[in-house]
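Asks: sequence unknown, structure follows:
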């Protein structure tokens, strides 16, 4: 319990007034003082170490968030000023040490703690965790900084390690430019940490339009399957590797009906969607813009200066599919300078679907 709870001793012979106020009438007596508002109480029965330990552990506050594939990206991208500490565990309950760290006076305000259980295989594979327990801290708006704990799994060494990643004075508010006022905790941006982010009204600026290069959009009338995401991720790594030797910057992104970023020179940007999809059934205006001959398909979009795009040519009889082979053919065509781009009518993007309004209407 060292560092996790304050364990003190007092002489009732020397401090009789205090003991009387606490209702202590005989010694030895062990009193437990839980966090407010739980009142103090006396331990009954045999005064054994295990019994005292169990009572203390029962009242240990827990600020840990249970992480699943559905809330991981939100967890990582809210309150971006705070490091995110993840415990990968083969236990169902939160270990006492992790509870204590999450509720530590400074950490409960400066660090977010999560626990990932072994059965969350998608997350375990994403972080390439091979043994349990494993502790990883992730930082940055895009979760670009990761550090794995290699020390002794005890409270004080872990506390020192977490403290290295915790910035003094960090809280639940972030200052605006110039520090004139404080703003509320920022909205989650899960697409920033997804290998295959969805292009939506909220994400398109971060995913595409703020960057340089061209955008490759995977077009589909529905959600992309895990196999499709894996295929697109593999393609991004393949082209990134090929272009790195030529000094070209390549970014991969996937979208069922949206646009991506790029300067049509030596840069190719490809961004993939993961869990949050922008499918053509929802983004009907983009389905009308691209008008693919079949789905799934793909488009390379240039959102800079003159808005233009080129589509995957499916062939006269639809023999070219929107798969790895077909998308590879499209990208090679673009890189070779042989693609014909179509100008966006009126040089104005179609309207994005208002999904929040649709959800409210359903309710």
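Replies: Ah, there it is. Since we're looking at a predicted model, the values are computed, not measured.
Asks: hey, let's count contacts and neighbours off CA atoms from now on
Replies: OK.
Asks: quick one, helices of the stretch 1-150 of the chain?
Replies: 16-21, 49-58, 72-77, 96-102, 107-110, 121-126 (DSSP state H, counting those that start in this stretch).
Asks: Take those and lay them out in CSV including mean neighbour count and distance to residue 306.
Replies: Shown next, in CSV, are these (neighbours: other CA atoms under 10 Å; distance: least, CA to CA, whole Å):
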stretch, mean neighbour count, distance to residue 306
helix 16-21, 12, 79
helix 49-58, 13, 63
helix 72-77, 21, 32
helix 96-102, 22, 50
helix 107-110, 20, 44
helix 121-126, 13, 38
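Asks: another one to put next to it:
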């Protein structure tokens, strides 16, 4: 083969390789990643197994007649929702093994990969009309939400659980959870806990001095005050702000732990063998206002406790903090006997700290009556009885309703 023929072959080879290497994306500028045999297992399969990331993959061939237009749509999504979703593209003309394995039979195909064990699912829209909105509607349906609804009943537990882990709060006057907040809670999972507070939680809005909605702030152990976010309300800017305070931790539990304990999310929870330490006996710096009642208390008494909780249930710089709860005297007979429950609603106030003390509320179970007792404690006029650890009655361990 002479030199001119060799040069011609090389030139043709370069042209052909450039043709086959073409893509409907400009990957140097796009947020849509190239997915190939080299990274498919690690990127797609391992990500699904180990994270809650939602992935969007565009399977195409250069001559399918639609992917050039669809790529522009997906590029727009990737620019807008970078970080919320992973965007990738597979050129099936160059990566037939992947497309065969994934059973891609028509081009283009846009497929959403939720975290396992959920199955992958294709966007069902005709190729000639498929648009970014079709893709987004399907993908956002699978976006996980790690945030916890925060109210005056569970705020202290949320803050105190795993104290070294930063706590992020979104204060909002809208229903539901914003998409970007869900995405942040997934992206920073294992580094921060996320709570969402509605504007109707007025004691918390006042406590954290929130003056506009939405507002984002982060609470960090050792910092005297919460750190507010002051930038634009978009995913990347908030992520960059929060990521400064990220840290990897091994908490011995998950954020879902508090969400699965119903008593941590109730203003007036029931005290029993499972909840006692979480809401009273394992706590410091509080007073437990414990109502003895035969069965679940009626709405009138519960509303009384809720009203008092709104005034005394938040820990302020000055003053004591009170937690309101009830105990089923019919189920917890040892408690009923020890505190001399006679069948009528009865309230006792317990200081569960190291030096345990107890005070019987005298009078009716009303807002004004209980306020009088609470004010006596605040003014130092109440006379408590010592309560040794050995005095605390046992809880029923055979309840079938727990």
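Replies: Arrived safely. Worth saying up front: this structure is predicted, and the values here are computed from it rather than measured.
Asks: TM value for the aligned chains?
Replies: In this superposition the chains share a TM-score of 0.55, using TM-score structural alignment, normalised by the length of structure 1; 294 aligned residues with a CA RMSD of 5.4 Å.
Asks: Turn the helices of the stretch 1-150 of structure 1 into CSV, including distance to residue 312 of structure 1.
Replies: Listed next are the helices of the stretch 1-150 of structure 1 as CSV, based on distance: least, CA to CA, whole Å:
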stretch, distance to residue 312 of structure 1
helix 16-21, 81
helix 49-58, 60
helix 72-77, 31
helix 96-102, 50
helix 107-110, 48
helix 121-126, 30
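Asks: Would you tell me which of those helices gets closest to residue 232 of structure 1?
Replies: helix 121-126 (15.6 Å; CA to CA).
Asks: packing partners for the closest one?
Replies: Counting contacts by 3 or more CA pairs under 8 Å, 6 or more residues apart in numbering; DSSP states H and E, helix 121-126 of structure 1 packs against no other helix or strand.
Asks: Pull the residues that contact it.
Replies: 68, 69, 88, 116, 118 (CA atoms under 8 Å, 6 or more residues apart in numbering).
Asks: cool, and stretch 131-143 of structure 1?
Replies: The contact list for stretch 131-143 of structure 1 (CA under 8 Å, 6+ apart) reads 76-77, 80-90, 118, 144-149, 162, 192-193.
Asks: Which ChimeraX command selects the buried ones in those?
Replies: Selection of the buried residues among the contacts of stretch 131-143 of structure 1 in ChimeraX, burial being defined by 16 or more other CA atoms under 10 Å:
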select :76,77,80,81,82,83,84,85,86,87,88,89,118,162,192,193
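Asks: picking up where we left off before, and of the contacts of helix 121-126 of structure 1, the nearest to residue 293 of structure 1?
Replies: Using CA to CA, the contacts of helix 121-126 of structure 1 come closest to residue 293 of structure 1 at residue 69, 33.7 Å.
Asks: coming back round to it: farthest-apart pair in the contacts of helix 121-126 of structure 1, please.
Replies: 69 and 88 (13.4 Å).
Asks: what helix or strand is residue 286 of structure 1 on?
Replies: Per DSSP states H and E: residue 286 of structure 1 is located in helix 284-290.
Asks: Show me what that helix packs onto, helices and strands only.
Replies: Checking 3+ CA pairs under 8 Å, 6+ apart, helix 284-290 of structure 1 ends up next to no helix or strand.
Asks: Strands along the stretch 101-250 of structure 1, start to end?
Replies: Per DSSP state E, counting those that start in this stretch, the stretch 101-250 of structure 1 carries strands over the ranges 112-117, 134-139, 145-148, 174-175, 182-183, 214-219, 250-251.
Asks: what does residue 232 of structure 2 align to in structure 1?
Replies: Residue 232 of structure 2 maps onto residue 152 in structure 1, with residues paired by TM-score structural alignment.
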